[in-house]
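Visitor: Got a sequence here, can you model it:
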Amino acid sequence: MKIKAYRTQFIQALSIIYDEGEAESFFYLILEEKKQLKRIDLALQPDLEFSEEEIRIWNAILEQLKLEIPVQYLLGKTHFYGLEFEVNENVLIPRPETEELVEWIIGSQKLEVRSEKSESKKLKILDIGTGSGCIAISLAKNIPNAQVFAIDVSEKALATAQKNAEMNQTEVHFIKTNILNINNLQELPASNFQLPTHFDIIVSNPPYVRNIEKQEIKKNVLDNEPHLALFVEDDNALIFYRKIAELARKNLTQNGQLFFEINQYLGKEMISLLENMNFKNVELRKDIYGNDRMTKASV
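Guide: Reported below is the predicted structural model:
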């Protein structure tokens, strides 16, 4: 069967659940992974065909997509900030908005280096709630003078993050702990490395979706991605931000920076939280979709 003909059937079969553009993007993601062909290859070679075995494999994937299992989980990987990451049911699938947060951090450090006229300082960075490791690993890869540490409560998530660090040839020190249960970052268990007493940057993309917002979440996310990394109680939506900010007050260096990805509906509340805790230079930034999505503050 010609691949172009199967492509039409594939998109039509998913059009009940997804819009055509999204269904088409799934097709080309799978095509590149399974047959190492890009959109341009199919355009230039319209007579390319699938074997019967390939059609069987594609049909199996199609049935899983109809169940709204994320295509990234089916492929076992995704791309984030120009890097490839393994993803599975133990970690969230990295979002484009989080890439914007990473870009903000990297850009701010380039400005710091230029202002200090020194690239020799070893930056100590801590990522809290690392999941797949996408933030920590991207920072380690793109800030040459960074020493990066990352925390998560999930042992399975940390195992995935460790694989991703090795796959991307970066050194990140991973720590398993529940951040809500400690009063100072010096309480973190560290066995095979020396934990810094203070950090220059603390960053977190913690759980921030309230239960009242569940109806806004797509079924493929709600039914498949780990709720532990997504949801907070409606009456305590800023629990992680408050705790991490308290730790940052104690464990950031002078003029150290705290970065958060936030709930788009709680931008004003986040600004108030940080200002009331005496953080300086508090800034709220929108994402590419125009939503309040990230904050930066310093001590």
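Visitor: contacts, neighbours, all on C-alpha from now
Guide: Fine.
Visitor: Now do the same contact list for residue 249.
Guide: Listed by C-alpha atoms under 8 Å, 6 or more residues apart in numbering, the contact partners of residue 249 are residue 299.
Visitor: Give the buried residues for whichever strand or helix holds it.
Guide: Assessed by DSSP states H and E, residue 249 sits inside helix 239-251. Judged by neighbour count using 16 or more other C-alpha atoms under 10 Å, the buried positions of helix 239-251 are 240, 241, 242, 244, 245, 247, 248, 249, 250, 251.
Visitor: wait, isn't the first one in contact with residue 203?
Guide: No: using C-alpha atoms under 8 Å, residue 240 makes no contact with residue 203, being 12.0 Å away.
Visitor: any common contacting residues for the two?
Guide: Counting by C-alpha under 8 Å, 6+ apart, residue 240 and residue 203 have no common neighbour.
Visitor: quick one on the thing from earlier: generate a markdown table for the buried residues of helix 239-251, with distance to residue 280 as supplementary columns.
Guide: Below are those laid out as a markdown table (distance: C-alpha to C-alpha, whole Å):
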| residue | distance to residue 280 |
| --- | --- |
| 240 | 20 |
| 241 | 16 |
| 242 | 16 |
| 244 | 16 |
| 245 | 12 |
| 247 | 16 |
| 248 | 12 |
| 249 | 11 |
| 250 | 15 |
| 251 | 15 |
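Visitor: closest to residue 212 among those residues?
Guide: Proximity of the buried residues of helix 239-251 to residue 212, judged by C-alpha to C-alpha, is greatest for residue 240, which lies at 17.7 Å.
Visitor: Tell me which residues touch that closest one, please.
Guide: 180, 206, 207.
Visitor: Drop anything exposed from these.
Guide: 206, 207.
Visitor: Can you tell me, leaving aside adjacent residues, what's nearest to residue 295?
Guide: The shortest distance from residue 295 to any non-neighbouring residue, by C-alpha to C-alpha, 6 or more residues apart in numbering, is to residue 284 (4.6 Å).
Visitor: In this structure the one you found contacts residue 294, no?
Guide: Yes: the criterion here is C-alpha under 8 Å, and residue 284 meets it with residue 294 at 5.9 Å.
Visitor: Please provide the structure for the following sequence as well, for comparison with the first:
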Amino acid sequence: MKIKQYRTQFIKELSSLYDAYEAESFFYLILENKHKLRQIDLALNHELTFTDADLVVWSTFLNRLKKEVPIQYLLGKTNFYGLDFEVNENVLIPRPETEELVEWIINENKITDKTKKLKILDIGTGSGCIAVSLAKNLPNADVYAIDVSKRAIETAKKNARSNNVKVTFMFKNILELDILKYDYDIIVSNPPYVRNLEKLEIKKNVLDYEPHLALFVDDNDALVFYRKIAGLAHKSLSENGQLYFEINQYLGKEMTELLEKMDFKNIELRKDIYDNDRMMKGIKGDL
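Guide: Model prediction:
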């Protein structure tokens, strides 16, 4: 079958679940990953074809997409901040909003003095997308990362190796720690923050396939991770050290009050590309 003809069929079969643009993007992602063909290649050669064996593979992809399995899990990888990351059912799929958080940290911590070192901790690292991206773009930083999932850490270690950076990974439950092992200049975390009451807003492809351990918190204590991490950060950050969070868009006011009560200064709440309160920063001590 001609690939161009199959593309039309592929998009049509997904039309009840995805709009045409999204379905077409899935098609070209699979085409490039499995056949090393790009959209331009198909445009230049309308006679390209799939073999019967190819069609069997594509049928599997199509059936899983109909079950709303995320395309990133089907391909086993995704792109984040210009880097390739392995993803699987043990880690969240990195989001564009988290790229904005990484960009913020990098822009505020680019160092011209090559002798000055930074020590950074990423809490709840998952795929390692934050830690690896910071290590790649802040060469003067020693980066550490914590996660409660051994399988997530295994994935994050692979991502550090494949992107040629050094990150020290630690298997720990942050809620059980009274103190962090080292002092840090920067602590960043994108912890679980979706309340159970918000599950109705979550798409099926996220709710059914991404790890709930990394997503959800109890409605009655939605800030449990933030409160714990901020407390640990207050003990372990260097003077004027920076604490960064990705947050629940509905809890910006509560998060600001939390950091104020814990004596963080220069607190800044920022919106993401979708105009939601999504990330914040606090400084330990007076500037």
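Visitor: returning to that earlier point: give me the more crowded residue out of residue 284 and residue 294 of the first structure.
Guide: residue 294 (25 against 17; other C-alpha atoms under 10 Å).
Visitor: Am I right that that one falls within a strand?
Guide: Yes: assigned with DSSP: H, G, I helix; E, B strand; the rest coil, residue 294 of the first structure falls within a strand.
Visitor: all strands in the first structure, in order from the N-terminus.
Guide: With DSSP state E as the criterion, the first structure has strands at 77-80, 83-86, 123-128, 146-152, 172-176, 199-204, 209-210, 231-232, 252-261, 280-286, 292-298.
Visitor: Could you provide these in a markdown table, with additional columns for distance to residue 18 of the first structure?
Guide: A markdown table is the format used below for the strands of the first structure (distance: least, C-alpha to C-alpha, whole Å):
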| stretch | distance to residue 18 of the first structure |
| --- | --- |
| strand 77-80 | 19 |
| strand 83-86 | 24 |
| strand 123-128 | 33 |
| strand 146-152 | 33 |
| strand 172-176 | 37 |
| strand 199-204 | 31 |
| strand 209-210 | 23 |
| strand 231-232 | 24 |
| strand 252-261 | 27 |
| strand 280-286 | 27 |
| strand 292-298 | 25 |
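Visitor: closest to residue 184 of the first structure out of those?
Guide: That would be strand 252-261 among those, by C-alpha to C-alpha, at 11.1 Å.
Visitor: Quick one: the residues in the second structure that that closest one pairs up with.
Guide: Under the alignment (TM-score structural alignment), strand 252-261 of the first structure falls on residues 237-246 in the second structure.
Visitor: which other residues reach the matching stretch?
Guide: Defining contact as C-alpha under 8 Å, 6+ apart, one finds that stretch 237-246 of the second structure is touched by 98, 101, 105, 183-191, 230, 233, 278-287.
Visitor: Repeat the analysis, applying 7 Å as the threshold.
Guide: Applying C-alpha atoms under 7 Å, 6 or more residues apart in numbering, the contact partners of stretch 237-246 of the second structure are 183-190, 278-287.
Visitor: Show me which residues of that stretch are buried.
Guide: Within stretch 237-246 of the second structure, the residues scored as buried using 16+ other C-alpha under 10 Å are 237, 238, 240, 241, 242, 243, 244, 245, 246.
Visitor: ditto for stretch 2-20 of the second structure
Guide: Neighbour-count burial for stretch 2-20 of the second structure, counted by 16+ other C-alpha under 10 Å, picks out 3, 4, 6, 10, 11, 14, 18.
Visitor: go on, stretch 115-133 of the second structure?
Guide: For stretch 115-133 of the second structure, a neighbour-count test (16+ other C-alpha under 10 Å) marks 119-133 as buried.
Visitor: again, but for stretch 248-256 of the second structure
Guide: Under the neighbour-count criterion of 16+ other C-alpha under 10 Å, stretch 248-256 of the second structure has 248, 249, 252, 255, 256 buried.
Visitor: where's the residue of the second structure positioned farthest from its centre relative to residue 3 of the second structure, distance?
Guide: Centroid-distance maximum for the second structure: residue 47 at 38.6 Å, with C-alpha atoms, centre = their mean. In this view, residue 47 of the second structure and residue 3 of the second structure are 8 Å apart by C-alpha to C-alpha, to the nearest Å.
Visitor: farthest pair in the buried residues of stretch 237-246 of the second structure?
Guide: Spatial extent of those (C-alpha to C-alpha) is set by the pair 238 and 246 at 20.9 Å.
Visitor: Show me how far the helix of greatest length in the first structure is from its chain's centre.
Guide: The longest helix of the first structure (DSSP state H) is helix 96-116. How far helix 96-116 of the first structure lies from its chain's middle: 16 Å, per C-alpha atoms, centre = their mean, to the nearest Å.
Visitor: Report the central residue of the second structure.
Guide: Centroid-nearest residue in the second structure: residue 94, 2.5 Å away (criterion: C-alpha atoms, centre = their mean).
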